Each structure stands twice: as structure tokens, then as C-alpha cells.
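In: Next comes the sequence, and after it the predicted model I'd like to discuss.
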Amino acid sequence: MKEITVQELKQKIDNREDFQLIDVREPFEYEMSNLNGLNIPLAGILIETDKIARDKPVIMQCRSGARSAAAVNQVEQQLGLQNLYNLKGGILAWKAEFEPEMQVY
């Protein structure tokens, strides 16, 4: 599985690169804090595969990186996509590196 660090994600955001960010946490977690990604909870990821981009990098993130890793594995197995990345450390790593005041469930 391909992974991306929060530093690499921030660089992509700062450079205005074309990618899709998918947050696989539950809606209540997303509402508390998010990185402006599309919220598709892990339980529904295979139901909503039509929302996953095929033509650009897709970065999946969660709280710590475990659920997003599961999402990447499920979607890769189901659809055979090669453009998926897991955000290493999830939003907790983002908080630690860039936004220590961020509230995270």
C-alpha cells in the first residue's frame, strides 16, 4: 500500500495540486475537525465507489491511519485502482505537526 505523510499532503495543498482527499471517519468525527476532504465513512466506502476519482491521486485519511488503510485495501481489491494513498498517522499526525489546537475525537 502506498502511503503519504502529512508533510507531503500539506505540500500538495500548498502547491494546489489536483488530488482527492477522502475522510473515512464517521460523520460526528468529521464535523468535529476535518481537512476539507469528502466524508465517506469506512462502512460505506464500497457502496460509494462512484465518488472515488480514477483520474488523479486519491488520499484516504482517518484518525490514525488504520481505517483509511483498510479503505485503501478494500477499494484496491474491489476496483483494482492504483491511484490510492493512505495518510500515514491520519488527522492525529496532522494535528501534531500543523494544528495542535485542533479538536480530534
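Out: Done, it's in. Numbering: from 1, shown residues only.
In: from here on, contacts and neighbour counts on C-alpha atoms
Out: Noted.
In: Enumerate every residue touching M60.
Out: 21-24, 68-69, 71-72, 84-87 (CA atoms under 8 Å, 6 or more residues apart in numbering).
In: And the next helix or strand past the helix or strand where it lies?
Out: Here M60, judged by DSSP states H and E, is contained in strand 58-61. Sequence order places helix 66-79 as the next helix or strand after strand 58-61, per DSSP H and E.
In: Now do that next one: distance to the chain's middle.
Out: Centre-to-centre, helix 66-79 and its host chain are 11 Å apart (CA atoms, centre = their mean, to the nearest Å).
In: for comparison:
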Amino acid sequence: MLWQWLILIAIIVIFIGYTIGKMLYQRTYLKTLTQEEFIKGYRKAQLIDVREPNEFDNGHILGARNLPMTQMKMRKGEVRKDKPVYLYCQNGMRSTRAAAMLKKQGCKELYVLKGGFKKWTGKVKTKNA
């Protein structure tokens, strides 16, 4: 019985270590920006919404282009490596995964919107507007 508890504890420690390590590595290439910081820089960068097209059509940040996370592998060539990339999704999860993919492709300046689109209070464009 004791060895089962030791194995369980070891698995938990390994999982926590992996998670912390991943977060620390992510901080070396990805910067999370507040809305104010995001607004200051996104006009001089590639602004990419990684949500699905129906989400994008229902409202997106003015000037953003839609490159859904589900299509990122096929369309990664559409993202320039020599320009900053500002990413956002609904809450920040998909944009963080997209940033990891773009990092592997050679993008160096990667930024994500803290809290994602659901926290955005700036200008929004809809398909009908």
C-alpha cells in the first residue's frame, strides 16, 4: 500500500514539475499583454484571431484577420516571421497554443491578449457591420 502512495506522489510531482517547466519556457518567447498594451502595438503587427470563422464573424477586433487554430498547420506560411504577431482567441487558451506552433516555425515576437476576446472592450467589427 505504501508503494502505491509513493508512486502516486511521484506522478503528481512529475506533473507539477512539467507544468511549471512549460510555463517558464513559454515566458521566454511569449508575452501576455493587457488590453492597453495590446492596443499600443497591434497596429504595427500582424493581428490574428485564432477562433473559428463563425466566432470571428460574430465579432472581432477591428483590423484582425482570421486564421483559425484548427487550420494553423496548413496556413502557417501566411504568418510573416519578420513581423510581430499579436494573437487572440476567446479566452487565451487557443492563442497560447497557436503561439507555440508559430514559435516552432521561427516567429520571434509573439504576443497574446490577456483574457482573450471575451475581456476586450475596444473597437469590434462584425460581419454585418
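Out: Thanks, I have it. All of these numbers come straight from a predicted model, not from anything done at the bench.
In: related to what we said a few turns ago, of all the contacts of M60 of structure 1, which comes closest to K51 of structure 1?
Out: For these, the minimum distance to K51 of structure 1 (CA to CA) is 9.5 Å, reached by I22.
In: Quick one: map that closest one onto structure 2.
Out: Aligned by TM-score structural alignment, I22 of structure 1 pairs with I48 of structure 2.
In: hang on, that match packs against A64?
Out: Yes. If you go by CA atoms under 8 Å, I48 of structure 2 and A64 touch, sitting 5.4 Å apart.
In: So which of those two has more stuff around it?
Out: Neighbour count, other CA atoms under 10 Å: between I48 of structure 2 and A64, I48 has more, with 23 against 20.
In: Average offset of the strand holding M60 of structure 1 relative to structure 2?
Out: Once fitted to structure 2, strand 58-61 of structure 1 is off its aligned match by 0.6 Å on average (mean CA distance after the TM-score superposition for structure 1).
In: Next, the angle from the one helix or strand Q4 of structure 2 maps to to helix 93-104.
Out: Secondary structure assignment for Q4 of structure 2, by DSSP H and E: helix 2-29. Helix 2-29 of structure 2 runs at 70 degrees relative to helix 93-104, counting by axes from the mean of the first three to the mean of the last three CA atoms, to 10 degrees.
In: Which residues outside stretch 61-74 of structure 2 are in contact with it?
Out: Applying CA under 8 Å, 6+ apart, the set of residues contacting stretch 61-74 of structure 2 from outside is 43, 46-53, 56, 75, 94-95, 98, 101, 117, 122-125.
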